[in-house]
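Enquirer: Build me a structure from this.
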Amino acid sequence: MNEQLFPDNFLSSLSAENGFNEENFIKTHQLSDAPTSIRLNPFKLSAVKKDEQVPWCADGFYLNTRPSFTFDPLFHAGCYYVQEASSMFIDHIFKNIRPNIDGAVKVLDLCAAPGGKSTLLNSAINEEDLLLANEIIKTRVPVLTDNLSRWGQANVIVSNNDPKDIGRLKSFFDIILVDAPCSGSGMFRKDPQAMNEWSEANVELCHQRQERILANILPALNEDGYLIYSTCSYSHQENEDILDWLCQEFDLESIRIPIYKEWGIVETQSATQKAWGYRFYPDQVKGEGLFASCLKKKTNTGDLGTFKNNMQQKISSKEIDQVKAYINNADNYYYFKVQDDWLAINRAHKESLNILQRHLYLKKSGVRIGKLMGKDLIPDHELALSTIINKDAVLQTELTYDQAIQYLRRDNIDLSPTEKGWSLMNFEGQALGWAKLLPNRINNYYPKEIRIFSSAGSPAP
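Expert: Below is the predicted model:
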């Protein structure tokens, strides 16, 4: 790549940006590859190998080489997420503002797919906190749901709604993350094809879309709540100009986030309102391009009001007791049914779930446990990957690496079971999913839609 391969007017549009060094920026895109980084799941401690730590995220690590994650069973078990290092800065922002809010918080990740920032937030919140991960584009919802199911927590809900719909939940959320759709210039090194879509006209269109999204969602933010706004763009119009607009139109207060000089992050301020922003340039940090900021809402836009909940099902206590046998600390959860499926969510979130069910299109709520068939539970894949499962209540089968890959392909497994029934299939103690052990065979119940299709690969180091 050389200077001429950047889109017309791209470099000149950045020439006045604070901290931008054109020569080093070009060299980095010419001479260095995007680093590989992962973020560990703190709820699933495992023997995932890692190298240098990401400075602004305790669970983030760089890898010296990029393995084939597809052929690492621990990836499929949800022990880590492959995430670009700069975007992990959201964890640093969240942990700086969370102590300022008393009690449990409700958090919204508005533009959540594929799930990197949602799993990050899910790691950062407490059990009594709630995360709503929303994805506007319907076709992107399944990957978001799969990634959050792998993460294993029961305090998360996934929705598929337009920001206008969520904005009607007045003052419902304490923290909202808007990782806004943008022109994508921060991904040029990682995805050179993104350059073909960049233009000054597209930057302006993105700016208008970002304003529309933010205006629609801000009523849902509580007074004294926090908006985290980020893009993977370098363009002033999509970053500092948006901060000025937010402060002017909605009277938001900019929050300065402490950073260390050695991190290489460039701190900026917007032109008129002097709102703080944080720019990541790949020649100055070990990561890709990012802009992030945090603002506090100082006004009250009303509340949701109250409503009578008529959505409760009549469920027998006998059935609940059957289901609870599969759950650790079972009394901490609220149990409900969607058609024939049993689900569980932290008991503290029962009221919030009822409100969200009434107003939004929900795709995942807590952990799907399975179906009751008489005295037996047909367990769901979400239960296998969850951190709430009572493993003492089920059979467990430990697989070798080769057996685990066979299982993840949904192939026949070279195994001679000595017991019968539903079994968790584990690799290095981490659950991958379910199989049913029968006298003469093993029925592989790994979900068809997420099985490994690749025919070749090597394990992660």
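
Enquirer: Please count neighbours and contacts with C-alpha atoms only from this point.
Expert: Will do.

Enquirer: quick one: contacts for residue 53?
Expert: Residues counted as contacts of residue 53 (Cα atoms under 8 Å, 6 or more residues apart in numbering) are 59-62.

Enquirer: change it to 7 Å
Expert: 60-62 (Cα atoms under 7 Å, 6 or more residues apart in numbering).

Enquirer: Repeat that for residue 172.
Expert: By Cα under 7 Å, 6+ apart, the neighbours of residue 172 are 220-222.

Enquirer: go on, residue 85?
Expert: Counted by Cα under 7 Å, 6+ apart, residue 85 has contacts 37, 54, 287.

Enquirer: Please provide the structure for the following sequence as well, for comparison with the first:
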Amino acid sequence: MTKNIQFPYNFIESLQQAPGFNAPAFIETHAQDTAPTSVRINQLKAVSFPNMQPVPWCRNAFYLESRPSFTFDPRFHAGCYYVQEASSMFIDQIIQHIYNSDNGPYRVLDLCAAPGGKSTLLSSALSDDDLLVANEIIKTRVPILTDNLNRWGRSNVIVTNNDPKAFGKLKGFFDIAVVDAPCSGSGMFRKDPQAMEEWSEANVQLCQQRQERILADIYPAVAEDGYIIYSTCSYSYEENEAVLDWLCNEFDVESVQIPIDARWGIVETQSAQHKAWGYRFYPDKVNGEGLFAACLRKRESTGNVHVRKNKDQPKPNYKEIDQLKPYVNNAESLYFFKLNDDWLAIGKQHRESLETLQQYLYLKKSGVRLGKLAGKELIPDHELAQSLLLNKNAFLQTELSYEQAIAYLRKDNFELNANAKGWSLMNFEEHTLGWAKLLPNRMNNYYPKEIRIMSQAPGRQATDEAEASLV
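Expert: Below is the predicted model of the structure:
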């Protein structure tokens, strides 16, 4: 089916000199093609789909032959996979090239992280000894980022809500900084035609200025010999290669060439002045949407953050910590700490980093929130249910049918034949969705209302319209 696409005024003309741009093929692709559907599998909660085809530049990533309703797939809510546009997964190809576990552990920043595609990708790529800091500038977008990282299940994650300039105080703290900068959005025109309404040449210039400011703000936070991964979903030269030249002019950085396969259809480019390497994705050449990505290595030191020990830290309550240990795996490797009435846990190797970040940033998630202790009973938090720290054997487990799982995720009433009493994990195909409290004559559903499914399930073959209602 051919669509009548009306590109913004002067948009096509503005790209005539962009490397690899083919106007007739580009226009035809937007008029005729629909965007492919792709997912990344969480290897620690692995599932599969029928007839999956691999995304060649990303591990554990696949194209699907059709788009199901992910909202009404309990496995999505269990964190078994993430729905992500294929081109944006190229970050994994860059990470594979620059990441060397022998040089770790790494501290990695995802600066503009919501809704969580890159953060969950980075989480999969990093080891338990590495630390991921996922930051979102816009406060209202932090909950979806936190929810997606909770589903993914790793404990070596901290979520922050700060302006980029706040990171300038963390001098030399990060080994890798991923900056998927706000941009004019032309790479999403096929997937989201409404984005065309916001595009203009003036907006491209404003975006370029903002991108440069963001990079300047976070530059001091990158360690010497650390890496900056820069990406946009824009085709405009001003937001891509021109920004690389600006970086090379302003700072002591060198461009990193990333190995690619010519069969992938990615256009390898170099900036005009400094010949910095960049990688362009066009939907008429690759099976994905528009993207630009580049990697640079920092060759200078801009100082190191001063780590101040928190002398006011209260003495640990070892009695309560001993009560918590049976509920988690590898308890002796964890640092347990309290925030108000809640107990949280993170790997002991991340304690110093956590305390440093607490001094400079506004933290929204730190490791895994375990829950509250009420006497000898743990009132477990939803984060624990979906965390890989969870010791499932310490709790009751209730396996749900598909219909029961959807009712649970909607917080609807449903029949459940359960003889046991107490806190139970609610599972679908052995993947945990959340908690319920089983009582003699009823069940109390503790699935968080903020993330419940809001729309009515039309059946297992749900329509895409229902998906839009996912909170």
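
Enquirer: What would you report as the TM-score here?
Expert: Superposed pair, TM-score by TM-score structural alignment, normalised by the length of the first structure: 0.98. Supporting alignment: 461 aligned residues with a Cα RMSD of 1.3 Å.

Enquirer: rewinding a little: run the contacts of residue 53 of the first structure past the second structure and keep the common ones.
Expert: Compared against the second structure with both residues aligned by TM-score structural alignment, their matches' Cα atoms under 7 Å, these retain 60-62.

Enquirer: Do you have the helices of the stretch 251-400 of the second structure handy? List them.
Expert: Taking DSSP state H, counting those that start in this stretch to define them, one finds helices in the stretch 251-400 of the second structure at 318-324, 351-360, 382-386.

Enquirer: and the last one, how far from the first structure on average?
Expert: Helix 382-386 of the second structure, aligned to the first structure and superposed, deviates on average by 0.3 Å (mean Cα distance after the TM-score superposition for the first structure).

Enquirer: Please name every helix or strand in contact with that helix.
Expert: On a contact count with 3 or more Cα pairs under 7 Å, 6 or more residues apart in numbering; DSSP states H and E, helix 382-386 of the second structure meets helix 142-152, strand 368-374, strand 431-438.

Enquirer: From residue 382 of the second structure, how far off is residue 315 of the second structure?
Expert: 27 Å (Cα to Cα, to the nearest Å).

Enquirer: What of residue 390 of the second structure?
Expert: Relative to residue 382 of the second structure, and taking Cα to Cα, residue 390 of the second structure is found at 11 Å.

Enquirer: again, but for residue 329 of the second structure
Expert: Residue 329 of the second structure is 17 Å from residue 382 of the second structure, by Cα to Cα.

Enquirer: the more surrounded of the two?
Expert: Neighbour totals were compared for residue 329 of the second structure and residue 382, and residue 382 leads with 21 against 14 (other Cα atoms under 10 Å).

Enquirer: out of everything not next to it in sequence, what's closest to the more buried one?
Expert: Closest residue in space to residue 382 of the second structure, ignoring its immediate chain neighbours: residue 434 at 6.0 Å, by Cα to Cα, 6 or more residues apart in numbering.

Enquirer: Quick one: neighbours of that neighbour, just the number.
Expert: 24.

Enquirer: same check, this time on residue 221 of the first structure
Expert: Neighbours of residue 221 of the first structure using other Cα under 10 Å come to 29.

Enquirer: Could you do residue 6 of the first structure as well?
Expert: So residue 6 of the first structure, with other Cα under 10 Å, has 18 neighbours.

Enquirer: before we move on, what about the one 5 residues further on?
Expert: Using other Cα under 10 Å as the criterion, residue 11 of the first structure is surrounded by 16 other residues.

Enquirer: Repeat that for the one 3 residues further on.
Expert: Using other Cα under 10 Å, residue 14 of the first structure has 16 neighbouring residues.

Enquirer: ok, residue 108 of the second structure touching residue 172?
Expert: No: counting by Cα atoms under 7 Å, residue 108 of the second structure sits too far from residue 172 to count as a contact (11.5 Å).
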